[in-house]
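J.: here's my sequence, what's the structure:
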Amino acid sequence: MKQKGIPYGIQFELARTLASNPDSMSKFQNLISNLPQDRTPTHSYLFSQIFSVSSLRNLSTHEVASIAPWKELDKEGEAFAKDPLYAGIGNNEEYPGWWAGNIVFVGKLEETGEKIVLEKATLGPSNKIQRRFGSACILRVKIPSKRLFAKQNDLVLFFKRPVVIWNHVFRAFFAKDNTVFLFKTNEILLDKQISLNPSSHIDDGLSLYEFIKWLNPLEYNSHQKLCKWASRFALGLSSSIPGPRLKQEEITYESDIILDASDPSSNMTDGCGISSLALHKVIYETYRERLQLSEVSTAIQFRLAGAKGMVLLANYDKVEDLQVVLRSSQIKICYSSVLLDPSHLTMDILRFSHTKTPAKLSEEVIKNLHHNGVPASVFIGLLQQRLQQVVDGLTAWEGPDAMPKLWKAVEAAEGVIGARKARVSPTDSRVRGYGSHEDDEDDEEGIKHETSSQPWWADPFSGCPSSIAETVMELLDSGFTPLNSPYLRDKLKQCVKTKIKTAAAKFNYVLMQSCSAFAVPDPFGVLGPDQIYFKNSRREFVNKDGMKTDIILGEVLITRNPCKVPSDVRKVTAVQHPALAKMVDVVVCSVQGHRRLIDYCGGGDFDGDRLLVIWDESFVKPFANADEKYSKAPAGIESCFAMDKEVVAQFCSGMHKMGDQVEGGLQDHLLSSLRDPRYVGDYSRFHENAVYEYGYAHWRSINLAYKFCLVLDSAKTGYRIKSETYLSDRKLYSHPLGPSYKITEKKASISSNDLPLQRGEGLPKFIMDSLHIEAAKQRDYWLIEVDNRFSNAPLNLHPDPDLVFPWQNFCNEAGERGEKAIVNDLNVISDHVEAMYKQRVETYVNPASGSFTSQPITVRQDKIRDLSQRFISFPGPRNLKTLMEPTAVARLRASYAYIYAIRRGGPAAQFPFDRAFRELCAIKAQADGRYKVCLQSMNEYRK
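T.: Reported below is the predicted structural model:
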C-alpha cells in the first residue's frame, strides 16, 4: 500500500472492512494493484474505486457531506504536504478559515477477549492535538460498560500494549470515562517486530515519550503530583476551534486575588483571566458568519500555552493590542520560556459566553430547594403548569395564525431547529451551542462498504423526516392541518403524548424565571459580599408581570452542578452597577467576603462553571440559606482515602533505572482512571439512598456527598477511596432497587422479591415521592384529556381533494381521449404502487427480523429508504409509452398511492406519506396557489 501511496484514511477503512471479511483480501489486493499510476491517490478517488458504494444511495447528499471524511482528509493531506508541522493549527494564510483535526477515528473493544472493532471514520469536532498532528494521529477506543465496570478489570495492562493497524503503531496516553485515547507514534510494525520508522521524514511523527514532552513536559512540571500531571492531557483533547495565534509577549501573567493562602476557597479569581477588546474583536470578526455570532463575547472558555479556564473582556482601553492576562490558578502545564510551539500560542476556543433562558431544575436542585424551604406545592404547580402549556400549545388549532403558532409550539417542544443545526455542523456544534444527537452503532457485514444512514435525517427519496416533530412541522409547512389531515393529526397526537410521558417521567422542570450562564469574578471589585450582576444581551428575562427585561435585580438563588448538600444553593442579591454595564451573558460574582462566592455552590470556580440563577419569587421568598458548615468537608473525611503523593520529580529521579520501561511507567498514571471507575456511580447512588433513608442534612448524607466529590476528582487529586471504607459504605447504603421513585418501568417489570428502599421513620414525606405520585396522576389525566381533545375536535375524514386530483383528473382526461396507451401507462403506475404496498407490509411484519419498531433506528431507516428508493425508481420512461416527464410520473404515483391507501383504510394511511412525502406536500402546497419553493438545505439553516 505504501508503494501505491494509499493514504491512512483508506488504510483504516480497508482494515475495518477486512476485519469482518478476511476472505476479501485478494479482491482488495487486485483492486489496489490495478489502480492507474498517473492518478493522484486521494481519499475521495480511492474510496470510489476500492469500495462498493451502492449503499450510499440510502443517504442524502447533505447526510453524506455531514459525515463523510474523505474530502476533509484530502485537504489535510494537501496542507500537511506543504507544511508538515503547523499547516493544520489554524491561522493558515493559504487555507483561510480552515484547520485540521476534523475527522474522528474510533474503535470499540469487545466485551470479552482482546479484539478492537473499528468503526467508520466520520467528521467530528477538532482538538489541539489533532490540529497539530492531523486527524489520523488519534485513535479513540470505546470500552463497553460491562467491561469497564467489571471487578478487577485488566484494562490498564491491556492498553499499555501497542495497538497496530497495518504497520501503524498506536500507544495509549489518556483515558476518560469509557474512552481510551491512543497516539500514532513514529514506530512501525516490520517483520512482526515494532521498531522506529527507519525513514527520516519530518512527518513520521513522534514517539510516545516525545509526544508527552511536547504536550506536558515532565521537566517543567516536576513540582506537580503525578496524578494531576496525568490529568492535564485532557487539555489537548478538548473539543475546540482555533482562535488567534499570539506572540509570547502578548501573554502576561498576574497573581490571583487570594485572601488566605491556606484556604483554597479564598481564591476570589480562581480560573478566570483578563483579555483585551482587540482580542475579542478579532475572534468575533473571524467567526461572526460561521458561528452566527451576534456580538463580541464578554467571556470565552479557552486553552492557551498550558492554561485553561475563562478570559473576561475587562480591558477596554488597549483597543489595538491583543492581550491575555493569565492568572496563576489557570496555569496547568508549564513550558520552557524560550520559543514555544506555535500550536501552544494558538488560543483554543471551547465556548463563547451566552445566556440560556429559561433553564431547567434538576432532581438534585429540587431536593435542595425543598429542604431549604420551598414548598412541595410550588414544584407540583410547576409540573402542572408545564404539562398544561405543552398540551394547550399543541392542541390550539383554530383562530388567527393558529397553524404558525402550532408550528412554533412543536418546534419548541422538541428543539427541532437545534437538532437540525447540530446534524449539519458535526465539527463545531459544541462551540456553536447546538444540541447533540445520539449516534447509533452500525453493523458492518459483507464485502461492500455499507454506509448506514444517520439517525434523524430525512429520507432522501420520499422526503419524509425521521422524527415525528419534523414530520408534523413539514406537513404544516405545506398546508395540511390537524383539521383536514388524519395523517397529520395522528402524528401530532403521538408527539403530544410522547411529550407528556417524557415531561412526567423526568424530574427536570422548565422554570421560566430562571437562566444559566458562565460565572466570572468582578474585575473591578465594585460588588459587595453576596452580590451578583447579571445582564442579558437581549431582553429575554421574564418578570413576575410577564414583561421581559435584560437585567435581573433583587434577591435570587444561585447554584451549579453538582448540587449535593444544603449549602449548594445560595440566596444572594442581584444588583446594577455602571462599571459592569458592558458585561453581558455572564454572571458576575463579588470578590468581597471571606471566600469565593461560587465556592458555596459545590466548590465551584471560574474556569467554565455555569451558574443557574432563579428569580421566581415563589422559590426565592421561602428559601433560607443553609448553615455554612455544610459547605465544608466533614472533619476526618480524608482518612477514608489513601493519598497518591508521588510527584513528577520523584518519577524522573528513577527514570534512569527504568530503561525502556519509562513509557509504560508513565502509562500506569496516564490510564489510572480505568481502575475501579465504578466508584463514582456507586457513591452517587449511596448518597441518594442515604438522603432518602436518613434525611438530606443528616451527617451520613453529608459524609457521602463529600466522598462522592473526592471520588469524582480522584484522577487529578490522588485521593483513592480505601477498600475497607468502600466495603463498609456499600454494606450500609447499597440497595438493589433504591427509592421507589427511582425505579423505572423496565426495572419494575423484572420479577423480584426485593422491596424499594424505605423512608426513615419520623422524616417528612420526601419531595421526589410527592412529585413522582403527582407526575403519574398528571400524566394519566393529560393523556385522557388529549384523547378527548383530539376526539372532539372536528376532522374532515373525506379524501383530500387536492391529493386525489392529479390522478383522478388525468384518468378522466385519458378516458375522454380513449387512448389505450395512456390507460396502460396508468395501469403500470398503479400496479407498481400496489406492489410496493405489499412489500411494505412484508418488511414491517416480517417475523424473521422481529418487531420492526424494536430494531435500531439506523436499521429501520435503511430498510425504509430501500423501499422508498424502489418506489420512486419505477416506472421510468422505458417502461411507459406516453408519459415521459419524470415529474408528472412522480405526481401521479404519489396521488395514486394516496387513493390506494384510502381504499384499503386502517394502517395503510401512512403508506403514501412514507413513500412520497415530498411529492404529496408539493401537491398540497401547489393546490393552495400561495406557495414558495425552498431547497431542503436552505430550510435546515432557518430559525
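J.: contacts and neighbour counts: CA atoms only from here.
T.: Fine.
J.: gap between Ser728 and Ile721?
T.: According to C-alpha to C-alpha, to the nearest Å, Ser728 stands 11 Å off from Ile721.
J.: tell me the strands in the stretch 451-600 of the chain, going along the chain?
T.: In the stretch 451-600 of the chain, the strands defined using DSSP state E, counting those that start in this stretch lie at 509-511, 514-521, 531-534, 541-542, 548-549, 554-559, 570-574, 586-589.
J.: same thing with the stretch 601-750 of the chain?
T.: With DSSP E, counting those that start in this stretch, the ranges of strands along the stretch 601-750 of the chain come out as 610-614, 641-643, 719-721.
J.: equivalent analysis for the stretch 201-350 of the chain, please.
T.: Using DSSP E, counting those that start in this stretch, strands in the stretch 201-350 of the chain cover 241-245, 251-254, 272-276, 299-304, 307-315, 324-327, 346-352.
J.: want to throw those strands into CSV with mean neighbour count?
T.: Formatted as CSV, the strands of the stretch 201-350 of the chain follow (neighbours: other C-alpha atoms under 10 Å):
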stretch, mean neighbour count
strand 241-245, 23
strand 251-254, 14
strand 272-276, 26
strand 299-304, 26
strand 307-315, 24
strand 324-327, 22
strand 346-352, 23
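J.: and Ala927, how many residues sit next to it?
T.: Ala927: 16 surrounding residues under other C-alpha atoms under 10 Å.
J.: picking that back up, would you list the strands of the stretch 451-600 of the chain in a markdown table and tack on mean neighbour count?
T.: Converted to a markdown table, those look like this (neighbours: other C-alpha under 10 Å):
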| stretch | mean neighbour count |
| --- | --- |
| strand 509-511 | 19 |
| strand 514-521 | 25 |
| strand 531-534 | 25 |
| strand 541-542 | 22 |
| strand 548-549 | 14 |
| strand 554-559 | 22 |
| strand 570-574 | 22 |
| strand 586-589 | 26 |
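J.: so which of those is nearest Phe352?
T.: When these are compared by C-alpha to C-alpha, strand 514-521 sits nearest Phe352, at 9.1 Å.
J.: could you also give me the structure for this second sequence? I'd like to compare it with the first:
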Amino acid sequence: MGSEGNMKKSVVTQVSIGGFGESTTAKQLTDYLEDEVGIVWRCRLKTSWTPPGSYPNFEIADTSNIPSIDEYKKVEPHAFVHFAVFESAGRAMDAAGQCNLILDGQPLKVSLGPKNPYSLNQRRRTTVPYKLAGITLEIGTLVSRDDFFVSWRAEGVDFLVDPFDNTCKFCFRKSTAFSFKDAVMHAVINCDYKLELLVRDIQTVRQYKTLHGFVLILQLASSPRVWYRTADDDIYDTVPGDLLDDDDPWIRTTDFTQVGAIGRCHSYRVLISPRYENKLRTALDYFRMRRVQEERVRWPPRIRNEPCFGEPVSDHFFCIHHKEGISFEIMFLVNSVLHRGVFNQFQLTERFFDLLRNQPKDVNIASLKHLCTYKRPVFDAYKRLKLVQEWIQKNPKLLGSHEQSEDISEIRRLVITPTRAYCLPPEVELSNRVLRRYKAVAERFLRVTFMDESMQTINSNVLSYFVAPIVKDLTSSSFSQKTYVFKRVKSILTDGFKLCGRKYSFLAFSANQLRDRSAWFFAEDGKTRVSDIKTWMGKFKDKNVAKCAARMGLCFSSTYATVDVMPHEVDTEVPDIERNGYVFSDGIGTITPDLADEVMEKLKLDVHYSPCAYQIRYAGFKGVVARWPSKSDGIRLALRDSMKKFFSKHTILEICSWTRFQPGFLNRQIITLLSVLGVPDEIFWDMQESMLYKLNRILDDTDVAFEVLTASCAEQGNTAAIMLSAGFKPKTEPHLRGMLSSVRIAQLWGLREKSRIFVTSGRWLMGCLDEAGILEHGQCFIQVSKPSIENCFSKHGSRFKETKTDLEVVKGYVAIAKNPCLHPGDVRILEAVDVPQLHHMYDCLIFPQKGDRPHTNEASGSDLDGDLYFVAWDQKLIPPNRKSYPAMHYDAAEEKSLGRAVNHQVNIYFPTFFLLAEMMTLKIKWTSDSSITL
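T.: From the prediction side, this is the model:
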C-alpha cells in the first residue's frame, strides 16, 4: 500500500485547503503557501455553495429584478490549490499533518486532490483537453441540409474536446436563482455550467468556414449531461494558460433553458475563432480516430431562429399529444420516431398526418415501427413515410401476425432522462397477473424507466451530491442533498404526467423493475382507476414502505398462467419448520404429481423430464412448490405461512420458473472466495484455458462445437446441436456458423466481463427442502440430468420423447454458493449423499431440515423461495480442508414502521429505493475487486 500511495502523490499537484478565516483572500493564501511550501499556479478560494434545502429555479431567466436574500447557511471557506510540482503538494500535506501551516493564527487543513488511482492521475496529467475558448454556441435543429433553426444561443462559451474521458464539454457562467421551500425570496448566485456529451453520441460532424471563422455542426444521438456548481469564487492565477479542473464537485441538473433546447434539439452549431485553427484541426483528427462520421458541406446552411424562438415550453417530454383522427397507438409511434431524431417537429405537417389518416392502422403501425429502426435523421418526413407505407403494402407479411398468446403482452415503454423523455415502440414481453386481468385496457399500462442521458443507468451522483471532502474534514459532518433531477423524478412519481392525450399515474413496481429503475403507470379511462386495480390486487397491510412496495410488486412478476386451483384444493396452513429463530422451510411448499403434470401441459414444455419444482405466485403466496407424493386427501397444493405475503382472492397458479438443466459457471465473486478458502489459482487458470481452447475451436471442430452446445448452452443451443448431429458443417452452412459465432462471442464476453468459467461438474440448481426429514445437517441430495442430444429432439414428435432416463446422483463433497456472495462463509461445503426416497427430485438442490441453522441462511442469508445455487462437485474446486468457513450472521435490520398502513408513500420512496439498490451493487463490485485474505 505504501508504494501505491507514493505513486499517487507523484502525479497529484492539486490539494484542497481549509481552516483559514473568512476574510482571507486567494492572493493572501497564495503568498503564504509560496513562502512556506512552493510555487502556486492557481488558487481558487470558495465561499459559495448550493444553499441547503434549495433548488435552482430555471423558470427565472432574468435574476436582476427578483427579490433575493443572502441570509442562508454558508459553506466553510476552502480553497483548491494547484502547485507547480508534485513535491509541493506532498510538502503541504506533511506540513499540515504536523500542524506547521499556521495562517493568521489558524492551523490549515490539507487534503490531497483527486482520489483516482495512479494510472488515471498519470493519464489525466498527460492527456490535456483541446480547449477552444470564447466560442458561440447555438443549439437547434437541422431542419434540412440547407436550413438550421436556432432554439437557444450563448456567447463566450468554452468548448473542450477531452480525449481523457472521450467527451466534449461546453462550459460557461450564468447567474442562477435558487428557490427555497415555502419562501418568496430567492438566493441569486453565479454558477458555472457544463454540458457534457460522449464522443460516441456524435452521429455526424459538419465543418465549414465563414468570413468570421470556422463552424462545426454536431448532430447528436442523445442529449448531453448538464452540470453546475456555484462560482462566486476568488481566483488568483500566477501563470497564463489552462490548468486541469479543480476538485470542486459538479452537481447534476436538468435543462436550464426555458425553451427546452437541451432536451428537445439534437444539433449543436459551434462558431470558432480563426485563432484556434490548429487546435480545431487536432480535435477533428481526434474525431476521425474515434470514427465519428464527417459530412462534407457544399454550402453553409441558412441560419434562422425557430418559429417560437424564446417562448417557454410547458411540456418537458416534448411530445405531439393529439391530432384529430389519429389514434393513441399511432401518435405514440409518431413520438417514438420524433424522439429518436429520425424526424424533427418542423417536418410533421398536416400533409404528413393526412398520410396516416388515409392508411389502415396496421399499415401505419408497421411503417412507423420500421422508421424507428433508422439510425440517422431523415429530412423529408412526408416522402419517406409514403415510401415506407407503399413498401409495407407490397409486402403484407411485414404487417405481422395478430395472434398472440395470453401469456404475452405488447408493452409500451417511456424512458425519462434528466432533460427529456423517449417513447419506445411496443415490445412483446411475458405478461403478468394484472395485465391478464385488465386485458381490455392493457394498452393503457405504461412501463416508465428512469435513465441517465445516452440510455445509461441513473446512479446516486445524478440524484444526490455531497460537498467537497475538505468541507467534511472542516465540519466533521457530511450530508447529501438531493439534486434537481431527484425533484423531477419525484414530481413525475407523485403528480403523474400527460402523454399523447392521456394522464398517467403511478401504479407499482416489481423487484426486478426496481433494479432497472422502472415502474408501472396507468392512464385512467373513467371506468378503470388506479385505486380499482390496487383493490383487486389484494390487501396490503404492511406498515413498512419497502415491504409494502415489494408485496405489491409481486402482482407484476412476469409469469405464465396455468391451472385454476380452487381454494378447497389448497392447504394454506402447513406449519413451517422453525428452530433457534430460523425458518428451515422459508418459502417452500409442495405440489401433487397430477397437478404438476397439468402445469407442465399448460406450459407446453419441450423437456425430456417433467420439472420437479416450480417457482410460483398463487393468490398472495410466493415461493417454490416441489413435486411430492399426494396424501389422497384432495389437497393438491400445500403452502406454508412463510410463503404468504398478502391477502388475495386470485386462484390461478402462476409460474415464474421451473427446475431444468442449467450449466454451471463460476463468476468473479465465487472465484474470489474459493481462492481465499485455499483453492489454488492454477485451477481457475487451467479451467479458463480449456474453455478458451474449445471456444476457439468451435467453428472448425464439429465435435468440440457439439460438446460446447450440449454441455454449456442449455436449450439455447438445441437448434445448432440438431444441425450438427444432422451433418451440417459450420464452414458450409452460414446459419449454423452464425449461431456458433454468437455462442462464442457471448461466452467470451461473459469470461472477460464476469469471469464466467464453465464448470463441467457443476450446475445452477433451485433450492428445495427434504420434506421426508432424512438428510442430516451438513448433507444434501443432488440428482442432475445429463446433457443429451435426445432432449433437443423432444419437440419434434412423440417418438423422440420415449428415451432412456439419463440422471446422475452426485456423491461426495460439494461446494455451494448463492449470488451475491461477499463473505468466505457464504461458500458452504456439504456432503452429497444418495437417498432413494428423494430419487423423484432432480435438477434441484435438496437441503436438510435438521440442524441448528439452515444451510440456505448460511449461504448469503438466502431462503427457498426460488433462489438458485451454484453447485460444484469437481473435487479440484473443493477447499483442501473440506470444511466450511464460519458463516456470517444475516440478521434482518429493524423495520421502519409508519404506525399505519402504507398508502401513497410507495411512489415517494421509489427513487430512494433504487439508490439503495445501487449501493448494494457497488458493495458487490467493491468486494469483487478487492483482495480478501483470511
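J.: so which of the strands of the stretch 201-350 of structure 1 gets nearest Ser44 of structure 1?
T.: Across these, closest to Ser44 of structure 1 is strand 241-245 (C-alpha to C-alpha), at 24.8 Å.
J.: residue range for stretch 102-114 of structure 2 in structure 1?
T.: Stretch 102-114 of structure 2 corresponds to no residues in structure 1, going by TM-score structural alignment.
J.: now the strands of the stretch 451-600 of structure 1 in a markdown table, with distance to Gln385 of structure 1?
T.: Putting the strands of the stretch 451-600 of structure 1 into a markdown table (distance: least, C-alpha to C-alpha, whole Å) gives the following:
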| stretch | distance to Gln385 of structure 1 |
| --- | --- |
| strand 509-511 | 10 |
| strand 514-521 | 15 |
| strand 531-534 | 27 |
| strand 541-542 | 16 |
| strand 548-549 | 20 |
| strand 554-559 | 21 |
| strand 570-574 | 25 |
| strand 586-589 | 28 |
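J.: nearest to Gly681 of structure 1, out of those?
T.: strand 554-559 (21.9 Å).
J.: what about that closest one, how far off from structure 2?
T.: On superposition with structure 2, the mean distance recorded for strand 554-559 of structure 1 (mean C-alpha distance after the TM-score superposition for structure 1) is 1.5 Å.
J.: returning to that earlier point: so of the strands of the stretch 601-750 of structure 1, which one's packed in deepest?
T.: strand 610-614 (a mean of 24; mean count of other C-alpha atoms under 10 Å).
J.: any idea how far the aligned residue in structure 1 for Ile846 of structure 2 lies from Lys493 of structure 1?
T.: Ile846 of structure 2 maps onto Val588 in structure 1, with residues paired by TM-score structural alignment. For Val588 of structure 1, the distance to Lys493 of structure 1 equals 44 Å [C-alpha to C-alpha].
J.: picking that back up, of all the strands of the stretch 201-350 of structure 1, which one is nearest Ser653 of structure 1?
T.: Among the strands of the stretch 201-350 of structure 1, strand 307-315 comes nearest to Ser653 of structure 1, with 26.3 Å by C-alpha to C-alpha.
J.: give me the contact list for that closest one.
T.: 235, 271-277, 280, 297-303, 324, 326, 330-333, 520, 523, 583, 606-608 (C-alpha atoms under 8 Å, 6 or more residues apart in numbering).
J.: in structure 2, what stretch matches that strand?
T.: Using TM-score structural alignment, the residues of structure 2 aligned to strand 307-315 of structure 1 are 621-629.
J.: what's the local residue count around Phe80 of structure 2?
T.: Around Phe80 of structure 2 there are 27 other residues, counting by other C-alpha under 10 Å.
J.: can you tell me the SS state at it?
T.: Here Phe80 of structure 2 is recorded as strand under DSSP: H, G, I helix; E, B strand; the rest coil.
J.: now check structure 1 for the residue matching it.
T.: Aligned partner of Phe80 of structure 2 by TM-score structural alignment: none.
J.: the closest residue to Phe80 of structure 2 other than its chain neighbours: which element?
T.: The shortest distance from Phe80 of structure 2 to any residue other than its chain neighbours is 4.6 Å, reached at Ser16 (C-alpha to C-alpha, 6 or more residues apart in numbering). Using DSSP states H and E, Ser16 of structure 2 falls within strand 14-18.
J.: run the chain-centre distance for the helix or strand following that strand.
T.: Moving toward the C-terminus from strand 14-18 of structure 2, the next helix or strand (DSSP H and E) is helix 26-36. How far helix 26-36 of structure 2 lies from its chain's middle: 46 Å, per C-alpha atoms, centre = their mean, to the nearest Å.
J.: what packs against whichever helix or strand comes after helix 26-36 of structure 2?
T.: Using DSSP H and E, the helix or strand that directly follows helix 26-36 of structure 2 along the chain is strand 40-46. Judged by 3 or more C-alpha pairs under 8 Å, 6 or more residues apart in numbering; DSSP states H and E, the packing partners of strand 40-46 of structure 2 are helix 26-36, strand 78-83, strand 233-237.
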